[in-house]
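**Student:** Sequence first, predicted model second:
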Amino acid sequence: MTEPAPINAETYISVQHDDFDMAAEYQRLAASASCGAVVTFSGLVREFAKLSEQDAPKVTELFLEHYPGMTEKALADIVERARSRWPLGPVTVIHRIGALPLNAQIVFVGVASAHRDAAFSAAQFIMDFLKTEAPFWKRETADGKTSWVDARQSDQEASKRWS
């Protein structure tokens, strides 16, 4: 398993093929002496591309590509913007790339803070901007056919609420 790369003493970012261990990532965040709250999020490969379309073909694989260097910089910038809004301790962002089967973990965002409100808000902020600003591309396989996933309007709307 790849260890997240320290951006600074409090920020860890990794774009990797390997799966991640949520318990280990939680422990890393909770080890901070200033930590009073830890909020984590893990996104998974789901069966349906569009949750409202139960008749849609079932996704069997998601393939993720990224722009090396640019992706890590974009993620670090998003975390720094969160730090400018809330008092945060350690923050970890891990995003997987490559071929991922159904139910595989895709992304982990973990935020520690002295207070729960800051941890919850910052975790959601990071995810909202990760979805709209980090250079990742997704290709789904469903019923033996592959197609690239378009950006979702709902993701754009979620990020706008932070303005």
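**Tutor:** Great, that's in hand. Residues are numbered from 1 along each chain as shown.

**Student:** Only C-alpha atoms from now on, for both contacts and neighbour counts.
**Tutor:** Noted.

**Student:** wait, isn't Phe136 in contact with Glu72?
**Tutor:** No. The criterion here is CA atoms under 8 Å, and Phe136 misses it with Glu72 at 10.6 Å.

**Student:** Output the contacting helices and strands for the helix or strand where Ala112 lies.
**Tutor:** Assigned by DSSP states H and E, Ala112 falls within strand 105-113. Other helices and strands packing on strand 105-113, by 3 or more CA pairs under 8 Å, 6 or more residues apart in numbering; DSSP states H and E, are helix 22-30, strand 37-44, strand 88-96, helix 116-133.

**Student:** among those, which is the most enclosed?
**Tutor:** Among these, ranked by average contacts under mean count of other CA atoms under 10 Å, first place goes to strand 88-96 (a mean of 25).

**Student:** got the angle for that one vs strand 37-44?
**Tutor:** Comparing the axes of strand 88-96 and strand 37-44 via axes from the mean of the first three to the mean of the last three CA atoms, to 10 degrees yields an angle of 10 degrees.

**Student:** need the next SSE after strand 88-96, C-terminal direction.
**Tutor:** Sequence-wise, the next helix or strand downstream of strand 88-96 (DSSP H and E) is strand 98-101.

**Student:** What are the contacting residues of the helix or strand where Ala76 lies?
**Tutor:** Per DSSP H and E, Ala76 falls inside helix 70-85. For helix 70-85, the surrounding residues in contact (CA atoms under 8 Å, 6 or more residues apart in numbering) are 7, 11, 13-15, 91, 93, 122, 125-126, 129-130, 133-136.

**Student:** Next one for the comparison:
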Amino acid sequence: MPNKNMLAGLRCPRCASAEPFDIVVTGWASVYDNKCVDIRNVNWHDTDLCICKKCGYGGVINDFKCSEPMDIPTFETAYISTGHITEEDSHKLNDNAWKEDSEHSDIIISHYAGWIIWVPESSEFFENLGMSDDFMRLLRIVESGGFTMLYLSGGAPLVNGLRKFSW
């Protein structure tokens, strides 16, 4: 396949970029210990993986066959260690995490390593639970940073300036 118009008709569905893309392809190449040259007969199929180099969106080739970008909604998530919450707060999060019959089931989701918390307009809910001042401060910091979600995880990094707890 000549190296002309190889990407004709492909466009990132998120950012509308027409190139460059990382694409899983089949083809032939001369491979040496330290280099790969003479790449030829490159082909791909609609179901092969494709990643936009401009915005990082990933999908299959068929997803990139569009003329207009899709309006894919996004939101920002703060990724913070559970070491910044008290053991008592962790119990309250567990006790109030997603339950089918709860009117607030969309605010806290329990995860194997922590919790995912919907931040907007949740401060009154957490105040009513009796969360610690440290937790409420963390929530305000995350909200003022423009984050929509707070992912508290045992694997997340500790943040300088936030109080640390061992439990």
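**Tutor:** Yes, it's here. Only a predicted model underlies this, so the values are computations on that prediction, with no experimental measurement involved.

**Student:** Give me the TM-score for these two chains.
**Tutor:** Once superposed, chain against chain, the TM-score is 0.20 (TM-score structural alignment, normalised by the length of the first structure); 59 aligned residues with a CA RMSD of 5.1 Å.

**Student:** ok, Thr146 of the first structure to Phe136 of the first structure distance?
**Tutor:** Counting by CA to CA, to the nearest Å, the gap from Thr146 of the first structure to Phe136 of the first structure is 17 Å.

**Student:** Between these two, tell me which one has more neighbours.
**Tutor:** Phe136 (17 against 14; other CA atoms under 10 Å).

**Student:** what residues are up against the more buried one?
**Tutor:** Phe136 of the first structure neighbours (CA under 8 Å, 6+ apart): Leu64, Glu65, His66, Tyr67, Thr71.

**Student:** Gln27 of the first structure too?
**Tutor:** Gln27 of the first structure neighbours (CA under 8 Å, 6+ apart): none.

**Student:** Repeat that for Val15 of the first structure.
**Tutor:** Thr71, Glu72, Ile94, His95, Arg96, Ile97.

**Student:** mind checking how far the residue lying closest to Phe126 of the second structure once chain neighbours are set aside is from Asn43 of the second structure?
**Tutor:** Closest residue in space to Phe126 of the second structure, ignoring its immediate chain neighbours: Met136 at 7.6 Å, by CA to CA, 6 or more residues apart in numbering. As defined by CA to CA, Met136 of the second structure lies at a distance of 54 Å from Asn43 of the second structure.

**Student:** more neighbours, these two?
**Tutor:** A direct count of neighbours by other CA under 10 Å for Met136 of the second structure and Asn43 places Met136 higher, at 17 against 14.

**Student:** what's whichever helix or strand the more buried one is part of packed up against?
**Tutor:** Taking DSSP H and E as the definition, Met136 of the second structure sits inside helix 133-144. Applying 3+ CA pairs under 8 Å, 6+ apart, one finds that helix 133-144 of the second structure contacts helix 123-129.

**Student:** And the contacts of the helix it packs on?
**Tutor:** For helix 123-129 of the second structure, the external contacting residues (CA under 8 Å, 6+ apart) are Lys92, Met136, Leu139, Arg140.

**Student:** from those residues, which is closest to Ala29 of the second structure?
**Tutor:** Taking CA to CA as the measure, Ala29 of the second structure sits nearest to Leu139 out of the contacts of helix 123-129 of the second structure, at 53.4 Å.

**Student:** which residue packs closest to Leu49 of the second structure, ignoring adjacent ones?
**Tutor:** Val60 (4.5 Å).

**Student:** residues near that neighbour, how many?
**Tutor:** Considering only other CA under 10 Å, Val60 of the second structure is surrounded by 16 other residues.

**Student:** right, and it touches Phe21 too?
**Tutor:** No. Using CA under 8 Å, Val60 of the second structure makes no contact with Phe21, being 11.2 Å away.

**Student:** Overlap in contacts, those two.
**Tutor:** With CA under 8 Å, 6+ apart, Val60 of the second structure and Phe21 have common neighbours Cys50.

**Student:** before we move on, the earlier item: now the helix holding Ala76 of the first structure against helix 116-133, angle please.
**Tutor:** 150 degrees.

**Student:** buried sites along helix 70-85 of the first structure?
**Tutor:** Thr71, Glu72, Ala74, Leu75, Ala76, Asp77, Ile78, Val79, Glu80, Ala82 (16 or more other CA atoms under 10 Å).
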